[in-house]
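Trainee: pasted the sequence and its predicted model underneath.
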Amino acid sequence: MQLPRLPGGGGAAIVSLLLLLCSHMEVSLGRGSSNATAADELALTDFKSMLLDPTGSLVSWNSSNHYCSWQGVTCSRRHPEKVVAVNLESSGLAGRVSPFLGNLSFLRILNINDNKLLGEIPPELGRLGRLQELNLSLNSLEGGIPSALGKCSKLISLSLKNNHLQGEIPTHFGSLKNLVYLNLYANNLSGEVPPFLGNMSSIQHLDLGENTLRGPIPKTLGGLTGLRYLSLESNNLSGAIPPEIWNVSSLMLLSFVNNALSGIIPPNALSNLPSLQTLFLNQNQFHGSIPTSLGNASKLQYFEVAMNNFSGLVPSEIRSLQSIQWIVLAYNSLEAEQTDDWSFMSALTNCSQLICLELDYNRFSGVLPSSVSNLSTSLQYFSVSHNEISGVIPEGIGNFVGLLTLGLENNYLTGTLPHSLSKLRSLSELSLSNNRLTGHINQAIGNFTQLNYLYLHINSFIGSIPRSLGNLSSLLEIVLSSNNFNGTIPSSIFSISTLFGLDLSHNQLEGTIPHEVGNLQSITILWAQSNRLSGEIPDTLGECQLLQKLQLQNNFFHGSIPFRFSGLKGLVTLDLSSNNLSGQIPIFFENLTTLHYLNLSFNNLAGEVPTAGIFANATAVSVQGNDKLCGGIENMHLPHCSMISSEKKHKFPVVTVILSLGGALVIILLLAYFLFSWCKKRLANCPSASSLQDSPLSAYSQLLKATDGFSTNNLLGTGTFGSVYRGEIEGATGENFVAVKVLNLQIHGALKSFTAECEAMRNLRHRNLVKVITACSSIDFRGNDFKAIVLEFMPNGSLEHWLHSKSNEEGVERHLNLDQRVSILLDVAHALDHLHFHSALPVVHCDIKPSNVLLDADMVAHVGDFGLARILAEGCSSFWPSTSSMGFRGTIGYAPPEYGAGNTVSTYGDIFSYGILVLEMVTGRRPTDSTFEQGLSLRMYAETAVNTRVMDVADAKLAMELKNEPAKSGVPSNRKMVDAVTSLLQLGISCSEEIPSRRMAIKDIIKELYRTKMTLLQGE
């Protein structure tokens, strides 16, 4: 999450400006001695010698210029030969920080922010006794923070954010009594939050977010009476928030997002925070009520407590928040039923600056009060989805003329759509699905000219589909399924060239599919099954080159299967069953290599069934109910084609065969059922094995013993739903070590994650997938539920640690050369290929990122963590999930944009995440890197350099490898290595296209990577 900037000079930039002004305010009292000036010039020269300067930022650093005139160097007025500031921010420098900088004895400002520096911070910087600002942020620095920095007693601002620093925060920092600004955000710092920070009374800005700090929040922080900004987000902190924190009256921002904090928030917690503007408590385990003292924080602008266990009513004291803009209460257990319970909605009408109100996934019921119509006209995001709200949609909803997102799905709303809805001309997403709405859809829906997503499915709408939908030229997805729409499909819909998803299934539509359907050049999913459509299937569908899923079953289509379907090279599933189609099965289906499901059953097809391509897999093709078909592979159990002509002479044998086949089918189904039940039981409970006993309690005790009581010494890492420990199972053959993933069942969604991972991994076996040894559903010694998954142990850890940290536990430097990076990307691509196309059912991983790619002893990559995986079972109603912005699958930065908008989970989503992974491996930058602001993204960052400045964006370690690699026999030249890096960048860009259908196919990804690997192996 990008935290809002503090107004009124709360950031480090103001500190820097003041310090720079101070360095120039020394009044000249006469030129001092220059006898010792050589030391400063020598220190700068040595500093330059350890740097790469591809952009020429240091071109002025030469002997023809006095060093005080070098770019970024400032000398003192009082002592003209002494350097007081070195500012080389965003200069594109690579290399290491020179220890000789410690010889700049008059230095007050050292700012090398936003470069590509690596290596450790030299402890010699601790000799800079006059240093007031040190900014080494946004680099790739590693190792621990030198305790010697605690000797810089005049330090006012220290920023080391967005590096790969490890270890604990040095205790010597307690000596920095003048420190105002401390930012250690986004590193790999461990240990507890040190209590001595509370003794640094001058601190105003403290950011320790995005690290691996654990334990409780020290109550000593409550002694920082001047603290304005406190962020401890995305760590492993536990326990309650100390009450002392709530008494720091100067606080303007407080963020504890994504920890394991628990307990209640005291009713008077916010009574003493009159300056508070931002409060983020998302993704923790808080329970109890939202404090009634909320109204005392009258300057509050951002209030987010999503993904906790808050319950009870929303306090009506919220009316006092005159400056509030953003309220997110989703994913809790908040309630409202009676009219009085909804009084907070009336209270919110006083909040005239409100922009966002998210109440999704709670227990709100009763009727949505009419006072909702009086909310701020500035409202842009309003969502109360996944509750139990009944009644009609208030007519006053049309007052929100600036509304961008309206989410009312998954409730019990009734009645017709209010006429005022047509006023919301700025809407980009309208989701009313899974309610009990009725009536017609007015032609005024054509006024939503900015609409991208329209979800009206699972209601009781009647009448025809409005032709005015054709006016919505920006639409990406229309889902109108499971209603009572009748009449014909308006041809105007097929003029929307941007459309990539159209679902008209389960209605009462009649007539033909207009031939204009061929205009949908971006369509990837077209579902029109279970209607009353008739006529021939238009051959213009063959022009929809990006079409992947086409379902037209349960209609009245006749004629033959169009030959132009042979042009649908990306088709994955095709269902034409239960129609009146005739003619032969086209032979071109054999050549559609992406086709993995073909259902032609219950038609009037005749002739010989092909045997190659998809027809070689009897489980992927269904042709039953076509009595005139013959041939095919043996497993299809069709008659030989030579028998068809004598069918009338052998009626009795044919009947016998059919009955025999039917009996065999029943037996097969029973066997499959019992096998499925056995597998499910095996994964849901601890299996009996030499490593784990039959008793649930003894199973828990074995895992407890294997991990030394789930000791922190065996902790391999933590994730959203639990922790992973290294374990040693006694009596196991071969490798004794395993990884034990223990679910934290107190976290919302953990149980669902356990079930999803078990289901996804049930039949998955592949060289590049992490092997699940067993799953355990048990109880601990206290009688509490205990669930764990025992996995194959990966001694080389995760790809995340290789990309963003220096060394392993043995102190060996972690570095991936170019060949290793290509090999790992190939391994992950093979894993995705297996999941998407070669498993029993297609599986979408939904969370491809470096921390979920594990490396074995041979550096072979294995994809793990299937806690968010989705099995794509055809016909599943959950194929179109919630559109809530709080409910998308995956990790921010890696999740595709369509998931954020609530689109269907698909293999396209994994390809996007994979593309981001490729770009991260090449650039060494996370997609959430704070440098990507003001619309810039990792993909855009790569795009700007892919043709001309590849070395500028390449990971510093990779750039050094390419620069220093000599051309020799059997080793690729520097040119070929640069070409390989360029190819990888282009691959990542192609995979991360915003429009899903434009993303690269997995088979093409594998081909491209093999081509790159061969280039590297062949050398010159």
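Mentor: Looks like it arrived, so ask away. Residues are numbered from 1 along each chain as shown.
Trainee: only C-alpha atoms from now on, for both contacts and neighbour counts.
Mentor: Noted.
Trainee: which strands and helices sit next to the helix or strand hosting Leu19?
Mentor: Assignment of secondary structure by DSSP states H and E places Leu19 within helix 12-23. For helix 12-23, the elements it packs on are strand 83-87, strand 109-111, strand 157-159, judged by 3 or more C-alpha pairs under 8 Å, 6 or more residues apart in numbering; DSSP states H and E.
Trainee: any idea which helix or strand comes after it?
Mentor: Using DSSP H and E, the helix or strand that follows helix 12-23 in sequence is helix 38-49.
Trainee: where do the helices sit along the stretch 451-600 of the chain?
Mentor: Using DSSP state H, counting those that start in this stretch, no helices are found in the stretch 451-600 of the chain.
Trainee: now stretch 599-618: buried residues?
Mentor: Judged by neighbour count (16 or more other C-alpha atoms under 10 Å), stretch 599-618 contains these buried residues: 599-611, 613-616, 618.
Trainee: out of the helices and strands packed on helix 12-23, flag the one nearest Ala775.
Mentor: Of all those, strand 157-159 sits nearest to Ala775, with 43.9 Å by C-alpha to C-alpha.
Trainee: against that first model, consider the following:
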Amino acid sequence: MGNLKNLLVFNAPANDLGSGKAGDFDFLSSLSNCSRLQHLGIEFNRFGGVIPNSIANLSTSLRILTLGGNQIAGSIPEGVGNLVNLNRMDMRENFLVGEIPISIGNLQNLEGLNLISNHLTGKIPSSIGNLSRLTELYLSNNKFEGAIPLSLRDCKNMQKLHLSYNKLNGSIPNQLFGAFESLAYLTFSHNSFTGLLPSDLSNLKNLVELYVDNNNFFGEIPKNLGESSELTILFMEKNSFQGNIPQSFASLRSLEYLDLSNNNLSGTIPPELQKLPFLVSLNISFNHLEGEVPKGGVFKNVSGFSFSGNEKLCGGIPEIELPKCFGKVLSTKVIIAVIFSILLGSILAVLLVYLSWRRKCGNALTHVALFDDGFLRLSYKELLQATQGFASSNLVGSGSFGSVYKGVLHQQEKPVAVKVFDLQNRGAARSFMAECKALRKVRHRNLLKIITCCSSIDYQGNDFKALVFEFMPNGSLENWLHEQHESRYLNLAQRLDIAIDVANAIDYLHHDSKTLIVHCDLKPTNVLLDDDMIAHVSDFGLAKLLSSDTGNLGTDQTSSSMINGTIGYVPPEYGMSGAVTPEGDIYSYGILLLEMITGRRPTDDFFQDGLSLHHFCKKALPEGLKEILDFRLLEEIDQYRQRIRSQPNLEEQILECLVSFTKVGVACSAEVPGDRMSIKDAIIELHATKARLLRTGVYTRDRG
């Protein structure tokens, strides 16, 4: 290649070049003869070994150097500083170690630097401040430590700054962000930053996405943050912020996602938040908020509003089932009346329970023993009438433990799903109890909402057990993936949304519910879709409640021999007498994602002779992904490519999103539990993928 003295561009991405071993970069020395070379691109191949010092001898005309997505080890050579005309350098997703060389500051024409997902250490060099033309800096997913260098403020053209998932610490000085007038994307989540959030963030008038979550920030949220009127995503969860939610947030008219959960916020919820026209997701869980919950905007969407862990909230729409709000001062007469009513009600309740026990002689579990008074009480007769005698015309599904019927209760206009357990089947009664225990204390927008249970006797004197759920009109994910109907098709954006919904449900069960719950049977048939195509995880018949302090099985669970699960989705360790763990759900979730991407079930006859869905997808990444995609996704990409010819790189951009999507599925379904991606990391990766997909301009934010 050294004889190609007039070579301008050598670009060979996403091939199978290299051996993954030392010596793969020996060809670089010959390229030093190509004095006019401007573009060297070999990203997403198999190049291994270290980058040789001879890289310093490449043409000073070189403008683009992309080595990302290989297997490169060693450190970044100091000699890269000789490539003074570089506009873009991309070495992401390798195994680079050591520190960023100080000579990086020589690249004063550099506009984009991407070192994401390596093993780089040390401090971020202050010499980066010399890169006055820098618009994009990606340093996430490394091991950088120390403070952000103040010299970074000299990069006044910065538009995207990604510093998340490192070991950065200390406080962030106020003078740092004030100069970044063009900054649109800023993330420094998952570090160890402390102190107050810098107030000069308000200078970022063009900021679209801000992630400061999972740090140690404290103090009040800056009120002037409400001046960043272009913000669409604001994640501030898992810090120690105090005080009130700023009233100024009402000015964030473009805001779509706001997460303030797991802080120490107090006071009331600003009612102005209900007027934000695009806000679709608000999480204020686990703070110390009190007072009335508004009823408009995002607050009237149960699936988009999370508030658990705030014991003093009241009001809101009936569906969230909070206590009614009372005035701050009650008269003595009112207090006496309330106390008297409670005492009288308690006496009557005890009397009714006693009479019921006497009448049934203990033959059936009572509703009161299973669910508290916050749930609707229903009799066998009422369920019989609601389903028209459990008519076959109302049957919507059946499983190993019973059948599900569509019905309408006389107390409600909306249809419900009535799951009737076939108690002749072994394990059905235990499945009923497992679902009751798991569901009576959980509430999340992505879990199927239980309305009540019924444990009684039928007209023949037989035990009768049923659960009543909110009805999901769009059926299961299984039907959407595998039924070949033109009207039932999930585009890529919808699949990502569903993946995020299910991940949020798992995250809640594993980390935010009062008792850690392992679902044990995640699969497409147990993911149901509502009118807005929002996913709800269902069927907790195999769920295991783990003790919150030890993570061990509760007393009602024993060994993995009790685990039934579903073939193809059960993690391999469960078949080797492994204990039930949250990582088992992560495995099932990963398989579910890969099924969404390929359109193939893990039990497909295609997977034989040691080939599994996990290995099938892992082997295809990244360059062979198109060969394994669900054919409907391929058709979708082709249709967009033909319709939007003004974006020549559109297909490549969509495929990059699919690669990221698939990588999450592969990482979650790793065979060894300790190697699996955490559900929180999966959520972050999927949100980032969705954001990149939306920026292509061909998908809308509408989920319908």
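Mentor: Structure received. Quick caveat: nothing in here was measured; it's all calculated off a predicted structure.
Trainee: Phe494 of the first structure is nearest to which of the helices and strands packed on helix 12-23 of the first structure?
Mentor: Across those, Phe494 of the first structure has its closest neighbour in strand 157-159 (54.5 Å, C-alpha to C-alpha).
Trainee: what span of the second structure is the closest one aligned with?
Mentor: Against the second structure, there is no aligned range for strand 157-159 of the first structure (TM-score structural alignment).
Trainee: and for stretch 304-315 of the first structure?
Mentor: Going by TM-score structural alignment: stretch 304-315 of the first structure matches no residues.
Trainee: for the stretch 451-600 of the second structure, which segments count as strands?
Mentor: 463-470, 516-518, 527-529, 535-537, 544-546 (DSSP state E, counting those that start in this stretch).
Trainee: same question for the stretch 301-450 of the second structure.
Mentor: 305-306, 312-315, 395-399, 402-408, 415-421, 450-457.
Trainee: which of those is buried the deepest?
Mentor: Comparing those by mean neighbour count (mean count of other C-alpha atoms under 10 Å), strand 415-421 ranks first with a mean of 24.
Trainee: quick one: it aligns where in the first structure?
Mentor: The aligned range for strand 415-421 of the second structure is empty, by TM-score structural alignment.
Trainee: tell me what that strand is packed against?
Mentor: Contacts defined by 3+ C-alpha pairs under 8 Å, 6+ apart place strand 415-421 of the second structure against strand 402-408, helix 428-439, strand 463-470.
Trainee: export the ones you listed to TSV and tack on distance to Glu111 of the second structure?
Mentor: Converted to TSV, those look like this (distance: least, C-alpha to C-alpha, whole Å):
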stretch	distance to Glu111 of the second structure
strand 402-408	58
helix 428-439	52
strand 463-470	52
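Trainee: tell me which of those lies nearest to Asn53 of the second structure.
Mentor: For those, the distance to Asn53 of the second structure is smallest for helix 428-439, at 59.4 Å, taking C-alpha to C-alpha.
Trainee: and the angle from the closest one to strand 415-421?
Mentor: 140 degrees (axes from the mean of the first three to the mean of the last three C-alpha atoms, to 10 degrees).
Trainee: what comes up buried for helix 428-439 of the second structure?
Mentor: Per 16+ other C-alpha under 10 Å, helix 428-439 of the second structure contains these buried residues: Ala428, Ala429, Ser431, Phe432, Met433, Ala434, Glu435, Cys436, Lys437, Ala438, Leu439.
Trainee: what do you get for stretch 319-334 of the second structure?
Mentor: Ile320, Leu322.
Trainee: next: stretch 512-521 of the first structure.
Mentor: Thr512, Ile513, Pro514, Glu516, Val517, Gly518, Asn519, Leu520, Gln521.
Trainee: tell me the one among the buried residues of helix 428-439 of the second structure nearest to Gly79 of the second structure.
Mentor: Ala438 (59.2 Å).
Trainee: ok, that closest one touching Val518?
Mentor: No - the pair Ala438 of the second structure and Val518 does not pass the contact test of C-alpha atoms under 8 Å, sitting 9.4 Å apart.
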